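[1] how would this look folded up:
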Amino acid sequence: MLLRCRPGSRARIAERLCAFEEAATIELTGPGSADLLLDVLAPDLPALTRFLTNRLEPLPGLVSVDCLFATSLSVEGSRWRLRSLAPTQLTALRATAAGSPEPTHTLEPDAVDRALLDALVGDGRLGLAALADHAGTSPATVRRRLRRLADSGVLTFRCDMAPVLAGRPVPVSFLARAPARDTATIHRTLAALPECRVVASVTGRANIFATLWLHDLADIQRRETALGARLPTLTVTDRIVGLHTVKRMGHLLDEDGRRVGLRAIRPW
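    Next comes the predicted model:
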C-alpha cells in the first residue's frame, strides 16, 4: 500500500501502524508519490477490507491509500541471498535442503500450529523444547508440525540484516509497466540481480513491483538505465526511495536498521 499523509503526521501514523498485526513492514519514503510504504498481510479479502475500513482509513492525518494487490511473487525476503558463501558451502547447503519438497497443497493451521507460528514470529531461533512448552505439546509433535508447515509453504525462515551491513544502504522500489507476455522474463531478470529483494506482479496502473537494495542514490539511475537496455518493453513509472524502515516483518528497527523491539504480526 502507498500512503499519503498530511504534513507533520507521517511519523505519528507510522507509530500507530506499528501496533497493527496486519502491518508486516512499514517504510518512511522520500518525497514523491507516497509518504509511507506499507506491506499488509491478511488471510483473505474480507479481512483486508476490515483492516482498511476499520483500522487504516480512520487514522487522523491520512490523506489517501493506494492498494497494490500482489498476484504473484517471484522474490521476497526469505529468498534473498547475500551471496557471500563459497561454492563448497553452497553445495553443502543445497545437499542439506535437497529433501525439502516444493509446497504442493494448502494447509489450514489449527490451534497448535497457530501457537507455534505466534512463538516463532517473536523469536525464530526458539528450540523444540521451548516451542513445545509454548504450544502445550511435545518436542516430537513440534518437529512434525514444523516440517508440515514448512512443506506446505505456510512457514518459511529468513535471516535478515541491516542494509548498511550488507553494503546496500539505499532501498528503492520501482513501479513499472510491461506487456503481460513479457512479465515472466522480466521477473527472472530482476530476480537474478544480487540487490533484488522483492519482485511481484501487482494490480493497478503498474503491473510490476520490485525493491532493490542499492549502494547509493546514483545507483538508482544506473540500475534503471541498465534494466531499460536489457528489458526494452519495461517502462518504469515510479521510483520510491526508502528513508527509514520502522518495522520489518514485525520487528521494530532503529534508524540504522537494527532491531530494537517487536510488534508481532499475525496474518493467519
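[2] CA only for contacts and neighbour counts going forward, please
    Fine.
[3] contact partners for the nearest residue to Ala23 once chain neighbours are set aside?
    Spatial nearest neighbour of Ala23, chain neighbours left out: Val40 (4.8 Å); criterion: C-alpha to C-alpha, 6 or more residues apart in numbering. Taking C-alpha atoms under 8 Å, 6 or more residues apart in numbering as the contact definition, Val40 lies against Met1, Glu22, Ala23, Ala24, Thr25.
[4] of the residues you listed, closest to Ala206?
    For Ala206, the nearest member of the contacts of Val40 is Met1. The distance, counting by C-alpha to C-alpha, is 13.1 Å.
[5] number of nearby residues for the closest one?
    Other residues lying near Met1 total 15 when counted by other C-alpha atoms under 10 Å.
[6] which of the helices or strands spans Thr225?
    Under the assignment given by DSSP states H and E, the secondary-structure element containing Thr225 is helix 218-230.
[7] just how off-centre is that helix within its chain?
    Once both centres are worked out by C-alpha atoms, centre = their mean, to the nearest Å, helix 218-230 turns out to sit 23 Å from its chain's centre.
[8] go on, stretch 140-160?
    What separates the centre of stretch 140-160 from the centre of its chain is 18 Å, taken as C-alpha atoms, centre = their mean.
[9] again with stretch 107-117
    For stretch 107-117, the distance from its own C-alpha centre to the chain's C-alpha centre is 21 Å (C-alpha atoms, centre = their mean).
[10] same deal with stretch 175-195?
    In terms of C-alpha atoms, centre = their mean, the gap separating the centre of stretch 175-195 from the centre of its chain is 17 Å.
[11] how long is it from one end to the other?
    16 Å (C-alpha to C-alpha, to the nearest Å).
[12] okay, helices next: where are they in this structure?
    When assigned using DSSP state H, the helices of the chain occupy the ranges 10-18, 45-50, 87-97, 111-122, 128-135, 139-152, 183-191, 218-230.
[13] returning to that earlier point: buried ones in the helix holding Thr225, by neighbour count?
    By neighbour count on 16 or more other C-alpha atoms under 10 Å, the buried set for helix 218-230 is Ile220, Leu227.
[14] this one next, for a side-by-side:
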Amino acid sequence: MADALDLQIINAVQIHPRVSWAQLGRVLRVDPSTISRRWSALTESRQVWTCCYECDDVLGVPAGLVSAIVEVRCAPGQRGAVIAELVRQGPVFSVSCTSGPRDLYLLISTDTLLSMDRYVDERISVVPGVTGTRTHYLRTIYIEGSKWRLRALDAGQVAALETMRPSDPPAQRKPAYQPLIEALATDVRRTAAELQAELGRSVSVIARDIDAVLAAGWVRWRVDFAHTLLGWQAGAMLWLDVPHPELDRVVASLRTLHNVRLCGSVTGSANLAVWLWLRDLQELDEIESRLAVAYPRVRIRDRWIVPRIAKRTGYTLDLDSRWLDHVPISGRVVFED
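    So this is what the prediction gives:
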C-alpha cells in the first residue's frame, strides 16, 4: 500500500513526467536514491504506470478523432468473455463495469462519425455475448484524466516542479516527433540514451525533441495508478441536463472537485457527462447535494455506479486495478467492404 511519500512522488511525476530524481529530491527534501527505489517498487509492482499520446490540443483526445461513450448489454454469464474481447481492441480506450440496464460502458475513438457508427455495429455489436449497444457522442471534453492530480504536494512544491518543466512548445509538429512519442508510449521516463539505438538519432537531438514534445499542448502525458489500492473504491458517471447559459459555470465548479476525472458534453437527453472517482458511495450523495444547492436548474438524468474498471487509456487492469497489459491506442479503423 502506498504511503505519503509514494503519493508525493506520483504527484510530482504527474506534474513533470521527466523530472530527475536529484531535482525531485531537492523539492521533497528526500534522498534521490530513496525516490528512485520507491518509484521502481511502484512500477515493478504494477501499481503505477505511464503513457503518452498525440492528441487534439483543445479536446485532449487523440488527434483528429471522434469519441463516444458506448453502453453495452451482455447476455447472462457472458460479461467476462465480452470484456476479454473488448479490451484487446485498439479504438476501445476504456472498459468499465457499471450499473443499470447496461453491463459495461466503453470510451471509443475513431477517425470519423461514420467509422464510429460502423465500428459499434460491426466490431462491438457482433462480439459473442453482446445483446445490445447505445452510443453517446462526445462533443467537447472539458476535463480529462491527464490533467487530474493527486494533490499530495503543497503549493510551493507544485510551483517548483512546474518551473522545472520545459515550457517552450515547438512551432510545428515535426515528423520526427511521432516515433519519439511512440517510443515513450508505455514509459515516459525512458532516457535519451535508451532511445538512441531505437530512433537512430543522437542523444542530444533526442533530448531536445523530448523537451519539445513535453511542452507541446498536443501531447498528453499520463501517470496512472491502481486506484483501488490508493483508496478510491468505486466510480460513478453522472448524466446532467444543464441549461446552456449555466454550462460554463457548472463546468468551472466541477473543475474544483477532486473527484472529477472526466467531463464532456454529450448527445442525448443529458448534455453533460461527469465521471467521478469515489472513496465510498456516500461521497456521491455529498456531490449531488452540492450541485443541487449551487445549481437548482440542473437535473440529474441518470447515475451509473462503476465498481470495476477493466481497461483505462489502453492499459488492461486486474481486479485490484493494477495494470496487466498495454494495447496500443489506435482510432484508425479499416473495414472490409
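[15] TM-score them against each other, please.
    Aligned and superposed, the two chains score 0.87 in TM-score terms (TM-score structural alignment, normalised by the length of structure 1); 263 aligned residues with a C-alpha RMSD of 2.4 Å.
[16] reformat the helices of structure 1 as a markdown table; add distance to Gly250 of structure 1.
    Below are the helices of structure 1 laid out as a markdown table (distance: least, C-alpha to C-alpha, whole Å):
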| stretch | distance to Gly250 of structure 1 |
| --- | --- |
| helix 10-18 | 8 |
| helix 45-50 | 17 |
| helix 87-97 | 27 |
| helix 111-122 | 8 |
| helix 128-135 | 19 |
| helix 139-152 | 20 |
| helix 183-191 | 24 |
| helix 218-230 | 28 |
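[17] quick one on the thing from earlier: now do the same for the residue nearest to Ala23 of structure 1: its match in structure 2.
    For Val40 of structure 1, the aligned residue in structure 2 is Ile108 (criterion: TM-score structural alignment).
[18] hang on, the earlier thing: by how many degrees do the helix holding Thr225 of structure 1 and helix 183-191 diverge?
    Helix 218-230 of structure 1 runs at 140 degrees relative to helix 183-191, counting by axes from the mean of the first three to the mean of the last three C-alpha atoms, to 10 degrees.
[19] superposed on structure 2, what's the mean shift for helix 218-230 of structure 1?
    Superposed on structure 2, helix 218-230 of structure 1 shows a mean distance to its aligned partners of 1.6 Å (mean C-alpha distance after the TM-score superposition for structure 1).
[20] which stretch of structure 2 lines up against that helix?
    Helix 218-230 of structure 1 maps onto residues 282-294 of structure 2, going by TM-score structural alignment.
[21] also stretch 74-92 of structure 1?
    Alignment note (TM-score structural alignment): stretch 74-92 of structure 1 is matched to residues 142-160 of structure 2.
[22] circling back: what residues does the helix holding Thr225 of structure 1 touch?
    Outside of helix 218-230 of structure 1, the residues within contact range by C-alpha under 8 Å, 6+ apart are Val172, Leu214, Leu234, Thr235, Val236.
[23] export those to JSON lines and tack on distance to Thr91 of structure 1?
    Compiled in JSON lines, the contacts of helix 218-230 of structure 1 are given as follows (distance: C-alpha to C-alpha, whole Å):
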{"residue": "Val172", "distance to Thr91 of structure 1": "32"}
{"residue": "Leu214", "distance to Thr91 of structure 1": "28"}
{"residue": "Leu234", "distance to Thr91 of structure 1": "35"}
{"residue": "Thr235", "distance to Thr91 of structure 1": "37"}
{"residue": "Val236", "distance to Thr91 of structure 1": "37"}
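[24] nearest residue to Ala236 of structure 2 in space, please, no chain neighbours.
    Ile305 (4.4 Å).
[25] what's the neighbour count on the one you found?
    20.
[26] ok, it - contacts?
    Thr98, Ser99, Ala234, Gly235, Ala236, Met237.
[27] between these, which is nearest Ala160 of structure 2?
    The closest of those to Ala160 of structure 2 turns out to be Gly235 (C-alpha to C-alpha; 31.8 Å).
[28] quick one on the thing from earlier: quick one: map the residue nearest to Ala236 of structure 2 onto structure 1.
    Alignment note: Ile305 of structure 2 maps to Val241 in structure 1; criterion TM-score structural alignment.
[29] how much space is there between the equivalent of Ala192 of structure 1 over in structure 2 and Pro245 of structure 2?
    Under the alignment (TM-score structural alignment), Ala192 of structure 1 maps onto Thr256 of structure 2. Here Thr256 of structure 2 is placed at a distance of 20 Å from Pro245 of structure 2 (C-alpha to C-alpha).
[30] repeat for Gly80 of structure 2
    Looking at Gly80 of structure 2 against Pro245 of structure 2, where the rule is C-alpha to C-alpha, the gap reads 43 Å.
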